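**Student:** the following block contains a protein sequence and its predicted model.
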Amino acid sequence: MPVIARHLMILGRVQGVFYRNWTVETASGLGLAGWVRNRMDGSVEALVQGEADAVAHFITLAQNGPPAAKVARIDATDVPVEALNGFEKSPTA
């Protein structure tokens, strides 16, 4: 299965609800690599990379996120695959 990468902008009530921790746990569990961070505008940004089916499944799960989140929408963009290991939280941008 091909490896793909998606840049995600997750909008809604996604800060202060453990969305980043949920993302790290969920993405790692699916064998994905990448990062997640809060944005100053209140959104969450992520780069998710791995097998196409796992990335698609993650994006489906991310529509709900953790219980306290209320995701309005996710904007996903194809990006080039990078040499990444693991999934981590990054500082707010």
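**Tutor:** Sure thing, it's come through.

**Student:** from here on, contacts and neighbour counts on C-alpha atoms
**Tutor:** Will do.

**Student:** residue contacts, residue 12?
**Tutor:** Residue 12 makes contact with 42-43, 69-73, according to Cα atoms under 8 Å, 6 or more residues apart in numbering.

**Student:** which of these sits closest to residue 55?
**Tutor:** Set against residue 55, the nearest of the contacts of residue 12 by Cα to Cα is residue 73 (16.5 Å).

**Student:** let me see the ranges of the helices in this protein.
**Tutor:** In order along the chain, the chain carries the following helices (DSSP state H): 19-29, 52-62.

**Student:** ok, and here's another one to check against it:
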Amino acid sequence: MAEASTSPSGAQRVSAWVHGRVQGVGFRWWTRSRALELGLVGYAANHADGRVHVVAEGPRGDLDVLVAALRSGDTPGRVDLVVEDFAPARGDHATFVER
């Protein structure tokens, strides 16, 4: 993916679509825990097609760590593919939640 510019605060936003067996296995809770450990804000949400959409904001290095964790093989369930896109942070989240 192309390198996104940063917001004035230095924060960036990642939107990651996680494909695989990632619903009903504690994946959103696990993702929230990793994001909070990294100090990120955003959400993890189930979608009707079986994917989980992860949106997180924070420093680019921490976002890269989160995306690597999503691909690590240490997640609940089974991750087959993660498709991410980086953009400037919007600043519209106060914490990281499960939706």
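**Tutor:** Great, that's in hand. None of the values given here were measured: they were computed from a predicted structure.

**Student:** return the most buried member of the helices of structure 1.
**Tutor:** By mean neighbour count, with neighbours taken as mean count of other Cα atoms under 10 Å, helix 19-29 ranks first of the helices of structure 1 at a mean of 19.

**Student:** list the helices and strands that helix packs on?
**Tutor:** Secondary-structure packing of helix 19-29 of structure 1 (3 or more Cα pairs under 8 Å, 6 or more residues apart in numbering; DSSP states H and E): strand 33-38, helix 52-62, strand 87-89.

**Student:** out of the helices of structure 1, which gets nearest to residue 3 of structure 1?
**Tutor:** The closest approach between residue 3 of structure 1 and any of these, judged by Cα to Cα, belongs to helix 52-62 at 6.0 Å.

**Student:** can you tell me what residue 78 of structure 1 aligns to in structure 2?
**Tutor:** Counting by TM-score structural alignment, residue 78 of structure 1 corresponds to residue 86 in structure 2.

**Student:** just give the nearest non-adjacent residue to that match, would you?
**Tutor:** Take residue 86 of structure 2 and drop its neighbours on the chain: the residue closest to it by Cα to Cα, 6 or more residues apart in numbering is residue 14, 4.5 Å away.

**Student:** map the one you found across to structure 1 for me.
**Tutor:** Under the alignment (TM-score structural alignment), residue 14 of structure 2 pairs with residue 6 in structure 1.

**Student:** is it correct that that match is in contact with residue 82?
**Tutor:** No - Residue 6 of structure 1 is beyond contact range of residue 82, at 10.8 Å (criterion: Cα atoms under 8 Å).

**Student:** ok, these two, which is more surrounded?
**Tutor:** For residue 6 of structure 1 versus residue 82, neighbours defined as other Cα atoms under 10 Å are more numerous around residue 6 (22 against 11).

**Student:** contacts only, for the more buried one.
**Tutor:** Residues touching residue 6 of structure 1, when contacts are defined by Cα under 8 Å, 6+ apart, comprise 47-49, 55, 76-79.
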